[in-house]
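K.L.:
Mind looking at a prediction? Sequence and model below.
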Amino acid sequence: MTAETLANDTLSTPANDDLHQLHTVNNSGNTVTLRDSVEVALKNYFAQLDGAPVSDVYQLVLSEVEAPLLEQVMKYTRNNQTKASTMLGLNRGTLRKKLKQYGLL
């Protein structure tokens, strides 16, 4: 799976028995989970390192996922921070801090 394929994926509604897992449907019509996409991206990242030392991978992954998550939740809630914080399971103050951190506020 390429980055281009992932970029062209569309969000789909998960089956009723799996409402807690995020899915996309790629251009080939295959269902791909967010977890699968992250796994592929990390495998590619580590393959490109070619043994080079690296640190802060956790923060790298978190920032790559957290920013678009916050952006989409804010769009979904029409910028209602109370609804967004409830949806995310975050304290409203924590949400505001994260929104500022990613330049979304």
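P.N.:
Sure thing, it's come through. Numbers count the residues shown, from 1 in each chain.
K.L.:
CA atoms for contacts and neighbours, from now on please.
P.N.:
Fine.
K.L.:
how about the strands of the chain, start to end?
P.N.:
Counting by DSSP state E, the chain has strands at residues 10-11, 23-25, 31-33.
K.L.:
which ones are touching the residue of the chain positioned farthest from its centre?
P.N.:
What lies farthest from the middle of the chain is residue 51; by CA atoms, centre = their mean that is 26.6 Å. By CA atoms under 8 Å, 6 or more residues apart in numbering, the contact set of residue 51 is empty.
K.L.:
Take this one as well and set it beside the first:
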Amino acid sequence: MPVNAVRLPASESPKETSSQSALSECVSRTVRRYLADIGDTACDEGLHALVIREVEGPLLREVLAWHDGNQSRAAAALGINRATLRKKLAAHGLL
């Protein structure tokens, strides 16, 4: 196990996810799989930045589609203002 890795106690093993939301469970499972895949290889940009970059685009796309392209309603659902949403959409090539 890498130096900074932490093993979950048996009470928090991946099989016991009843207290986690479906989204949290999905993220946990995906991050565990990613970490297993890369092993000891360093993530140059940092894992946090990588996850945010990979998750934000699909999140914006799905919320915008859910609200039929209405940016004001999508921004409200996301808890951000419309200008911030437009900036993020442009950064992800979604405008």
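P.N.:
Structure received. Since the model is a prediction, treat every value here as computed from it, not as a measurement.
K.L.:
Tell me how the two chains score on TM-score.
P.N.:
Overlay of the two chains. TM-score (TM-score structural alignment, normalised by the length of structure 2): 0.70; 74 aligned residues with a CA RMSD of 1.3 Å.
K.L.:
that older thread, from the strands of structure 1, which stretch is densest packed?
P.N.:
strand 23-25 (a mean of 20; mean count of other CA atoms under 10 Å).
K.L.:
That one: how far from the chain's middle?
P.N.:
Distance of strand 23-25 of structure 1 from its chain centroid, counting by CA atoms, centre = their mean, to the nearest Å, is 12 Å.
K.L.:
What of stretch 80-91 of structure 2?
P.N.:
The chain centroid and the centroid of stretch 80-91 of structure 2 are separated by 17 Å, computed with CA atoms, centre = their mean.
K.L.:
okay, that stretch sits on what stretch of structure 1?
P.N.:
The alignment of stretch 80-91 of structure 2 onto structure 1 (TM-score structural alignment) spans residues 90-101.
K.L.:
could the strands of structure 1 go into a markdown table alongside distance to residue 80 of structure 1?
P.N.:
Formatted as a markdown table, these follow (distance: least, CA to CA, whole Å):
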| stretch | distance to residue 80 of structure 1 |
| --- | --- |
| strand 10-11 | 22 |
| strand 23-25 | 25 |
| strand 31-33 | 27 |
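K.L.:
Which among these is found nearest to residue 69 of structure 1?
P.N.:
strand 10-11 (13.2 Å; CA to CA).
K.L.:
and that closest one, which stretch of structure 2?
P.N.:
Going by TM-score structural alignment, strand 10-11 of structure 1 lines up with nothing in structure 2.
K.L.:
measure the spatially most central residue of structure 1 to residue 102 of structure 1 for me?
P.N.:
Most central in structure 1 under CA atoms, centre = their mean is residue 65, positioned 3.6 Å from the mean C-alpha point. Residue 65 of structure 1 is 11 Å from residue 102 of structure 1, where distance means CA to CA, to the nearest Å.
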